[in-house]
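S.K.: Okay, here's the prediction I keep looking at, along with the sequence it came from:
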Amino acid sequence: MTVAPLAPYPATRLRRVRQADWSRRLVRETTLTPSDLIWSMVVHEGEGRVPVASMPGVERLSVAECAKAAVEARDLGIPCIAIFPYIDGAKKDATGAMAADPDGVISRAVRAMKDAAPEVGIMCDVALDPFTDHGHDGLIKDGDIDNDSTIEKLVEQALVQTRAGCDILAPSDMMDGRVAALRSALESEGFQKTMIMSYAAKYASAFYGPYRDAIGSGKLGTLGPADKKTYQQDPANTDEALREVALDIAEGADMVMVKPGLPYLDIVRRVVDEFAMPTFAFQVSGEYAMIMAAAANGWIDEQRAILESLGAFKRAGADGVITYFAPRAARMLGA
């Protein structure tokens, strides 16, 4: 974009349009609304709500509470909810077998939420890490994450989620070729309407720690012989992200995602400029926890920081944001 030359001061006074709330709103370049938000939510197999210690204000919800949350999302104007499971450690194994259980907590939550608020979209994480006893996103063979056998398990998991009523599959595993395998399976099973939002540029980040606490795999990721850095992206790379995104689009992704969010706004901008595809950012657990911790210490204004951080994604070009702040932000935006 070419910026028009400006007349010198005092003919140009850029503060003129900033002097009142109405004029600031009139010339605002980006706008954040509840429709830009996807509510990130953790569901557990028990009853009620269980606070997540490392994420003040976030709770694991029972299936019944998830259904209530879907109604809340509808009433707040939040169009979609992304759900993630907390599984009893005794039910986990090396292969993540529970991921494909048609009566598992994710399937039950999807059905309950769709019954309660069918107008709200449901997005399901396609990955094995919440279900494996080693905490990795795939199957370990000979000290490494085996790409192709992992994809077979992911397809089983995704079809179970789709049959339960999931609207968007979100593969977060970062296995090569998984989007093509999912799209092929969906087509062959008659699920042509099911969308795929790929975690196309997912980095091996330090900002995931509280999430692993929330889903109960906080310490497990360090126990396996493999390393998440062998499948998640190097934080130093940008061109690699474009190659990942290009492949996922070519394989049938309807939407793409950059994760984490704020540390990777440059990646969001590059993806949007390069592909003009629906692009989302994930404001991850570590980003949430930092804002809440700083606010709890009185170092920042909590509400302003929440909206400013979410607005940054829109300014970078994202179509929407997956965030744990969704219901709070929607209330603030609707006030």
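M.R.: Received, thanks.
S.K.: Could you use CA atoms for every contact and neighbour count after this?
M.R.: OK.
S.K.: which stretch of helix or strand covers residue 163?
M.R.: helix 147-164 (DSSP states H and E).
S.K.: Now tell me what touches that helix from outside.
M.R.: 99-102, 106-108, 110-111, 124, 126-128, 138-139, 169, 175-178, 181-182, 185-186, 191, 194 (C-alpha atoms under 8 Å, 6 or more residues apart in numbering).
S.K.: Would you list the buried entries among the residues you listed?
M.R.: In terms of neighbour count (16 or more other C-alpha atoms under 10 Å), the buried residues within these are 99-100, 102, 106-108, 110-111, 124, 126-128, 138-139, 169, 175, 178, 181-182, 185-186, 191, 194.
S.K.: buried ones in stretch 224-238?
M.R.: By neighbour count on 16+ other C-alpha under 10 Å, the buried set for stretch 224-238 is 224, 226-228, 231-233, 238.
S.K.: Is it possible to get CSV of these that adds secondary structure and distance to residue 24?
M.R.: Converted to CSV, the buried residues of stretch 224-238 look like this (DSSP: H, G, I helix; E, B strand; the rest coil; distance: C-alpha to C-alpha, whole Å):
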residue, secondary structure, distance to residue 24
224, coil, 53
226, coil, 52
227, coil, 48
228, helix, 45
231, coil, 44
232, coil, 41
233, strand, 39
238, coil, 34
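S.K.: Would you check which pair of these lies furthest apart?
M.R.: Pairwise distances across those (C-alpha to C-alpha) peak at 27.8 Å, for the pair 224 and 238.
S.K.: And the strands in the stretch 201-335 of the chain?
M.R.: 255-259, 279-283, 320-323 (DSSP state E, counting those that start in this stretch).
S.K.: Which of the buried residues of stretch 224-238 sits closest to residue 327?
M.R.: Taking C-alpha to C-alpha as the measure, residue 327 lies nearest residue 232 of the buried residues of stretch 224-238, at 29.2 Å.
S.K.: alright, now check it against this:
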Amino acid sequence: MLDKHFDRHRRLRSSATMRDLVRETVLHKEDLIYPIFVKEENTPKSEVTSMPGVYQYPLHELESEVKELLDLGIKAVILFGLPDDKDDVGSGAYHQHGIVQEATRVIKKLAPEMLVIADTCLCEFTDHGHCGVIKEGSVLNDESLELLKKTAVSQAEAGADIIAPSNMMDGFVKVIREGLDEAGFYDIPIMSYAVKYASAFYGPFREAANSAPQFGDRKTYQMDPANRLEALREAASDEKEGADFLIVKPSLSYMDIIRDVRNQTNLPVVAYNVSGEYAMVKAASANGWIDEKRIVLEMLTSMKRAGVSLIITYFAKDVATYLREDA
């Protein structure tokens, strides 16, 4: 008999039960945050053409959507608003009866247990599509901060459980934290879009949220996809300024960044599995090129393996269904 001296790693893969026993990373429905697009226009829900299965909802149709999410065990949503009217300072973002504020009130009345995260930005509400105040073609950092603070406070007043600023202005976490505290919202956490790249993967979202910039691009405030160390500086600044969660966006092409941020912080790290990543999988699945269920579960599990605690994903309902089927 031959003397074979090598490691027998396959012993721990010998059966499904054995593989379950030693699995290191497990995806749970509690890890999922579902994005909802809410429109001020009182028309029936409309599907986003580039994002099959994702809809823009009027307020009166939120009840059925919330019920479906709760039935699936999804307990957190992030809201994006589509206003009827826009202006150069995005006043609808911080109006007491803005669409995100009204949607928050509706959801909290329907389901007080549902965690509502308010996306805090101006781009969906400005007529130029940028995330701040414009002067002579440039986005003004400090002037934009005051409007973002007003937006965050108005969202908290409407009942939002978490404020999620996505604008990438320097100092935005500090100013929003100060604004929330001054208004008495000491216990409202900030889920900062700490590391947000100027990515081509956002294309379908801009259709869904009607938020494409009307001139130029966002490269002066969103990050260069080529940069790694800059991401660590951004995340460290937001943590120092008072962030309670750190988002990395997008996810699939930035797993190295997720791991780097995870290694640097003890805060919960959140992956945003963005619209382009969703659309590519849905398109390939529609053509019969991939096994959608296996691809989606593998993608989201890899995000957790990279170090995230939570995942914002348009696949949330699909994943919750898969996990229920496999239970």
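M.R.: Perfect, I can see it now. Being a predicted model, the structure only gives us computed values, none of them experimental.
S.K.: about what we covered before: mind checking which of the contacts of helix 147-164 of structure 1 are in helices?
M.R.: Within the contacts of helix 147-164 of structure 1, residues falling in helices by DSSP state H are 106-108, 110-111, 178, 181-182, 185-186.
S.K.: Can you find the partner of residue 160 of structure 1 in structure 2?
M.R.: Applying TM-score structural alignment, one finds that residue 160 of structure 1 aligns to residue 154 in structure 2.
S.K.: do residue 26 of structure 1 as well
M.R.: So, by TM-score structural alignment, residue 26 of structure 1 is matched to residue 21.
S.K.: how far away is that match from residue 322 of structure 2?
M.R.: As defined by C-alpha to C-alpha, to the nearest Å, residue 21 of structure 2 lies at a distance of 20 Å from residue 322 of structure 2.
S.K.: Give me the number of neighbouring residues for residue 143 of structure 1.
M.R.: 11 (other C-alpha atoms under 10 Å).
S.K.: Which residue of structure 2 sits opposite it in the alignment?
M.R.: So residue 143 of structure 1 corresponds to residue 137, using TM-score structural alignment.
S.K.: Validate this expectation: residue 113 of structure 1 resides in a strand.
M.R.: No. Per DSSP: H, G, I helix; E, B strand; the rest coil, residue 113 of structure 1 lies outside any strand segment and is helix.
S.K.: what's the closest non-adjacent residue to it?
M.R.: residue 67 (4.3 Å; C-alpha to C-alpha, 6 or more residues apart in numbering).
S.K.: measure the aligned residue in structure 2 for that neighbour to residue 157 of structure 2 for me?
M.R.: Taking TM-score structural alignment, residue 67 of structure 1 has residue 63 as its aligned residue in structure 2. Note on residue 63 of structure 2: its distance to residue 157 of structure 2, by C-alpha to C-alpha, is 21 Å.
S.K.: Settle it for me: which of those two has more neighbours?
M.R.: The residue with more neighbours, out of residue 63 of structure 2 and residue 157, is residue 157; 18 against 14, by other C-alpha under 10 Å.
S.K.: ok, residue 236 of structure 1 to residue 62 of structure 1 distance?
M.R.: Relative to residue 62 of structure 1, and taking C-alpha to C-alpha, residue 236 of structure 1 is found at 39 Å.
S.K.: and stretch 273-290 of structure 1, which stretch of structure 2?
M.R.: The aligned range for stretch 273-290 of structure 1 in structure 2 is 263-280, by TM-score structural alignment.
S.K.: what does the matching stretch contact?
M.R.: 50-52, 200-205, 232, 244-252, 258, 261-262, 303, 307-315.
S.K.: PyMOL command to pick out the buried ones of those residues?
M.R.: In PyMOL, this line selects whichever of these come out buried by 16+ other C-alpha under 10 Å:
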select buried, resi 50+51+201+202+203+204+205+232+244+245+246+247+248+249+250+251+252+258+261+262+303+307+308+309+310+311+312+313+314+315
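S.K.: Return the subset of the contacts of stretch 263-280 of structure 2 lying in helices.
M.R.: 203-205, 232, 258, 261-262, 303.
S.K.: Could you dump those into a markdown table with distance to residue 67 of structure 2 added?
M.R.: As requested, those are exported to a markdown table (distance: C-alpha to C-alpha, whole Å):
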| residue | distance to residue 67 of structure 2 |
| --- | --- |
| 203 | 29 |
| 204 | 26 |
| 205 | 24 |
| 232 | 39 |
| 258 | 32 |
| 261 | 35 |
| 262 | 34 |
| 303 | 27 |
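S.K.: closest to residue 74 of structure 2 among those?
M.R.: Closest to residue 74 of structure 2, out of all of these and judged by C-alpha to C-alpha, is residue 303, at 18.2 Å.
S.K.: Thought residue 253 was touching the closest one, still the case?
M.R.: No. Using C-alpha atoms under 8 Å, residue 303 of structure 2 is not in contact with residue 253, being 10.7 Å away.
S.K.: quick one: what's aligned to residue 124 of structure 2 in structure 1?
M.R.: Match for residue 124 of structure 2 (TM-score structural alignment): residue 130.
S.K.: sorry, back to before: the match of residue 26 of structure 1 and residue 7 of structure 2: what is the separation?
M.R.: 19 Å.
S.K.: Spit out the contact partners of residue 320 of structure 1.
M.R.: 35-38, 279-281, 313-314.
S.K.: export the residues you listed to JSON lines and tack on distance to residue 22 of structure 1?
M.R.: Listed next are the contacts of residue 320 of structure 1 as JSON lines, based on distance: C-alpha to C-alpha, whole Å:
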{"residue": "35", "distance to residue 22 of structure 1": "22"}
{"residue": "36", "distance to residue 22 of structure 1": "23"}
{"residue": "37", "distance to residue 22 of structure 1": "25"}
{"residue": "38", "distance to residue 22 of structure 1": "29"}
{"residue": "279", "distance to residue 22 of structure 1": "30"}
{"residue": "280", "distance to residue 22 of structure 1": "29"}
{"residue": "281", "distance to residue 22 of structure 1": "29"}
{"residue": "313", "distance to residue 22 of structure 1": "23"}
{"residue": "314", "distance to residue 22 of structure 1": "21"}
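S.K.: got the contact list for the aligned residue in structure 2 for residue 319 of structure 1?
M.R.: Pairing criterion TM-score structural alignment: the partner of residue 319 of structure 1 within structure 2 is identified as residue 309. Counting by C-alpha under 8 Å, 6+ apart, residue 309 of structure 2 touches 31, 268-270.
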